[in-house]
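Q: With the sequence up front, the predicted model follows.
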Amino acid sequence: MSNVLRCISPIDGSVFAERPVLTNAEADAVVARAQAAQADWAARPLTERIDLVMKGVARLGEMNDEIVPELAHMMGRPVRFGGEFGGVKERASYMAGIAEEALAPLVIESSEAFDRRIKRVPQGVVLVIAPWNYPYMTAINTVAPALIAGNTVVLKHASQTLLVGERMVRAFVEAGVPEDVFQNVFLDHDTTSALIGAGHFGFVNFTGSVGGGRAIERAAAGTFTAVGLELGGKDPGYVMEDADLGKAVDTLMDGAMYNAGQCCCGIERIYVVESLYEDFVDKAIVFAEAYKLGNPLDEATTLGPMANKRFAAEVRAQTSEAVAAGARALIDPSRFPEDDGGTYLMPQILVDVTHDMRVMRDESFGPVVGIMKVKDDEEAIRLMNDCDFGLTASLWTADIDRADAIGDRIETGTVFMNRADYLDPALCWTGCKDTGRGGALSVIGFHNLTRPKSYHFRKG
């Protein structure tokens, strides 16, 4: 494996950034410093840790004018959308706000005879392996609560967003977080696996592919390291006969196409009741045709390139396979300046699709969505569950009881009603099946980043 990591910009295929990977000895030294610093960091008052974390977030916000074009160069998101700081601040602020209550001891008894309680104590050193598609927001989901809870953090980012971890750590250190408490690393896969396999971490959080998640679990096998995994998704939307059609189209199509479809909880398949199907499809075509595909540094661009040629190639393959098997592509390629075989990929809507097609079963992670007609709730539930993944599902109806009953039967981590593609920091971000295990954010996020420790004191 090369000893240098390179970020190839999807804008023009040039090398935007490169960094040397750490040797095994250098990586071990990083972890040793994190281990040595953890006890002192955890001994600081909770209010002090919260204050330093929020100062780090604020310092990151001050860098936003540099971050936004940097993200466009690294992974292709148009500058017009302004980066990720709003989400970063919302999530970190929420976790800071609930920290005192979430981390408070659970008092079982406090009497003249006994003091019995359960405390939440840090896991130790937390390794965060973050993805490229929302590199700041996905990282902050674990970084902020891990530091607040008294852990030290080692952050490894995807090579596609090579500079993100470096910038995050710089912001936090400049804000006063000690250097050994929060460190960024550039690692190859073998060194990462070796560190995990050596049992150096109390908790490992990974967001990425199913294959990557399996590699993390193999590396951690036998070490008893706690692992949190958010892997693939194939999130469905279901539009019922009493839905607000206009809002359903706008929200579901935005969920399918935003960020060039490269969203963990993006909408990848839509099921529409027969009575609304034709109108939904017609409006979806208008929505998709309104996108402007182009250079993400151009303020007029609303759909940028995919982050890598191989990601775009997979979407093209799924789409062409579906068309060959009988699906119809509704968006005319002549409307978009797509490059042949490159990163710039036009939006596409497929109808006459079936679950025999990969585009309705495998993760696409690009600007393509399949739309199917369904007869009733039973058919919709069966199709939504006919998938190896389970992250979110979006239900569109005016009947909350109906949505609740359907939600109880869907194999997923989050059920939305009349919204989609949103992460609520007050709720646990979790998945099932091949989407992974564990949970981030909310009170449960703090519980995963700490371990229970029982105190049973007999007085006198």
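A: Happy to help now that I have it.
Q: Please count neighbours and contacts with C-alpha atoms only from this point.
A: Will do.
Q: And the strands in the stretch 151-300 of the chain, which stretches?
A: 152-157, 182-185, 203-207, 226-230, 235-239, 267-273 (DSSP state E, counting those that start in this stretch).
Q: Out of these, which gets nearest to residue 297?
A: Between residue 297 and the strands of the stretch 151-300 of the chain, the shortest gap by Cα to Cα is with strand 152-157, which sits at 22.8 Å.
Q: one more structure, for comparison:
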Amino acid sequence: MAIATVNPATGETLRTYDAHGEEEVERRVAAAHETFRRYRTTSFAERARLMRRAADLLDEDAEDIARTMTVEMGKPITAARAEAAKCAKAMRWYADHAEGLLADEYPAQADVRDSGADAARVLYRPLGPILAVMPWNFPLWQVVRFAAPALMAGNTGLLKHASNVPRTALYLGDLFRRAGFPEGCFQTLLIGSGAVEAVLRDRRIAAATLTGSEPAGRSVAAVAGDEVKKTVLELGGSDPYIVMPSADLPRAVKTAVTARVQNNGQSCIAAKRFIVHTDVYDDFAERFTAAMNALTVGDPLDESTDVGPLATEQGRNDLEELVDDAVREGATVLCGGGRPEDRPHGWYYLPTVLTGITPGMRIHREETFGPVATLYPVSDVEEAVAVANDSPFGLSSNVWTRDRADVDLFVRDLEAGGVFVNGMTASHPALPFGGVKRSGYGRELSGHGIREFCNATTLWQRT
């Protein structure tokens, strides 16, 4: 398969890369395994020194790697710079906190005595080489949020990145090497998806993490299950954005636009289904549609661009099919609904708002990975919850209300890995991130994330 940098703003292939063959893959897997045997014994202080150095180098490289991400997958340059800064922040956070997050845990002394021991504690030990299968939409952040905790815990990493972001993938391997991490500690594998199974089945690979589509998650989980290996999966999302009558409507509208079109709408945690109480539905719909229609679609390297192209031609085709299906089934297009006439080259799609969505439409059940929003009117809080939960996904959710009773009900009843009240879903190193239902399992970030790839070892002793 092709491993190439293709500029989604023009469709031009900028560079192709030779995939790693079996011998090179074997060499890198062996290096990850051998390096782990030594690296796992390094101190937290030494790992933190290396991780801070990687963060410093990333800061120095920020403009170059931002342009690389924009050229490879089309995100606006301003968003690419923010992504690089966020990665450096996460590296430093784990450098500062990993030792405390993985500190030995001591049960209550009464429980220790009751177990028959004189002493007992729980230790967190690294598992070994971790295979990371990562997507293109946040090509730096998705990797760093795995790599920073995994390396700080004493694991080694092998990255199989999306095949349309090879320059970013190679940069990441080089970044950790330049920071001084031992050879083999973090490596990039330039391989296609068809080569993942063989790597995952290798006895030297301890576990795997995947961020991506539901089919990709199913495939990796099936192989890992057959091999009885730990996995963490962060899959698709169709996050609800609920607006109740007590909401600060201007703020809710402004944030809704950002929540939908962040990263050109290609984000698992982007708000996609806008569920609005009938008391404020007409006002919200009018303001939201006007704001979406006013966004600037254009060259992602232009500082004034709000929405760039979709990352791949197939991605735009898939989005068009969802919108066309909804329109055929009776949905109404309030704005957008097609390709911009002034952008004949590249994979652009206009910011789009649809209403009149029914359960039989594909767009009601499937994830819209692009700048397309669906509107749903609801009559009360119970209906809002019912519509929000009527999805196979459960990654995160957004709730806009100043009613404490509403908040309590949403937190209790929404089927999602997060509930963000009066704000937009976002990830932060200190907060666990992940979903339920077909959005995956396990958690990234925070103490939960760093412990996912550790062996919680019980030490029981008698003198």
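A: On my side now, so go ahead. None of these values were measured; they are calculated from a predicted model.
Q: Let's have the strands of the stretch 151-300 of the first structure in TSV, adding mean neighbour count and distance to residue 133 of the first structure.
A: What follows is the strands of the stretch 151-300 of the first structure, written out as TSV (neighbours: other Cα atoms under 10 Å; distance: least, Cα to Cα, whole Å):
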stretch	mean neighbour count	distance to residue 133 of the first structure
strand 152-157	26	11
strand 182-185	22	18
strand 203-207	25	10
strand 226-230	23	13
strand 235-239	29	16
strand 267-273	26	15
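Q: Out of the ones you listed, which is closest to residue 410 of the first structure?
A: With Cα to Cα, the closest approach to residue 410 of the first structure among the strands of the stretch 151-300 of the first structure belongs to strand 235-239: 10.3 Å.
Q: Could you tell me where the closest one falls in the second structure?
A: Mapped onto the second structure using TM-score structural alignment, strand 235-239 of the first structure spans residues 239-243.
Q: so how far does that stretch sit from its counterpart in the first structure?
A: Mean deviation of stretch 239-243 of the second structure from its aligned counterpart in the first structure after superposition (mean Cα distance after the TM-score superposition for the first structure): 0.5 Å.
Q: ok, the counterpart of residue 330 of the first structure in the second structure to residue 444 of the second structure distance?
A: Residue mapping for residue 330 of the first structure onto the second structure gives residue 334, with TM-score structural alignment as the criterion. Distance, residue 334 of the second structure to residue 444 of the second structure, by Cα to Cα, to the nearest Å: 37 Å.
Q: So which of these two has more stuff around it?
A: When neighbours are counted by other Cα atoms under 10 Å, residue 334 of the second structure and residue 444 differ, and residue 444 comes out ahead with 27 against 18.
Q: what does that one align to in the first structure?
A: Residue mapping for residue 444 of the second structure onto the first structure gives residue 440, with TM-score structural alignment as the criterion.
Q: likewise residue 262 of the second structure?
A: Counting by TM-score structural alignment, residue 262 of the second structure corresponds to residue 258 in the first structure.
Q: re the thing from before, which among the strands of the stretch 151-300 of the first structure is found nearest to residue 62 of the first structure?
A: strand 182-185 (19.0 Å).
Q: Other residues contacting that closest one?
A: Taking contacts as Cα atoms under 8 Å, 6 or more residues apart in numbering, the residues outside strand 182-185 of the first structure that touch it are 21-22, 27, 30, 34, 152-157, 165-166, 169, 172-173.
Q: Kindly report the same for stretch 136-143 of the second structure.
A: Residues outside stretch 136-143 of the second structure that contact it (Cα under 8 Å, 6+ apart): 69, 73, 83-84, 86-87, 132, 134-135, 159, 161-162, 164-165, 168-169, 172, 211, 263, 266-267, 311.
Q: Same check on stretch 330-347 of the first structure?
A: Stretch 330-347 of the first structure is contacted from outside by 10-11, 257, 260, 285, 288-289, 291-294, 304-309, 311-313, 348-351, 367-368, using Cα under 8 Å, 6+ apart.
Q: Please, which helix or strand holds the residue nearest in space to the middle of the second structure?
A: Residue closest to the mean C-alpha point of the second structure, counted by Cα atoms, centre = their mean, is residue 142 at 5.4 Å. For residue 142 of the second structure, the host element (DSSP states H and E) is helix 141-152.
Q: Give the aligned range of that helix in the first structure.
A: On the first structure, the counterpart of helix 141-152 of the second structure by TM-score structural alignment is residues 137-148.
Q: mean per-residue distance, that stretch to the second structure?
A: After superposition onto the second structure, the mean distance of stretch 137-148 of the first structure to its aligned counterpart is 0.6 Å, using mean Cα distance after the TM-score superposition for the first structure.
Q: What count of nearby residues applies to the alignment partner in the second structure of residue 311 of the first structure?
A: Across the two structures, residue 311 of the first structure finds its equivalent in residue 315 of the second structure, going by TM-score structural alignment. Around residue 315 of the second structure sit 15 other residues, with neighbours defined as other Cα under 10 Å.
Q: Doesn't residue 315 of the second structure belong to a helix?
A: Yes: counting by DSSP: H, G, I helix; E, B strand; the rest coil, one finds residue 315 of the second structure located in a helix.
Q: Report the separation between it and residue 154 of the second structure.
A: Counting by Cα to Cα, the gap between residue 315 of the second structure and residue 154 of the second structure amounts to 37 Å.
Q: about what we covered before: what about the match of residue 330 of the first structure, helix or strand, and which?
A: Following DSSP H and E, one finds residue 334 of the second structure within strand 332-335.
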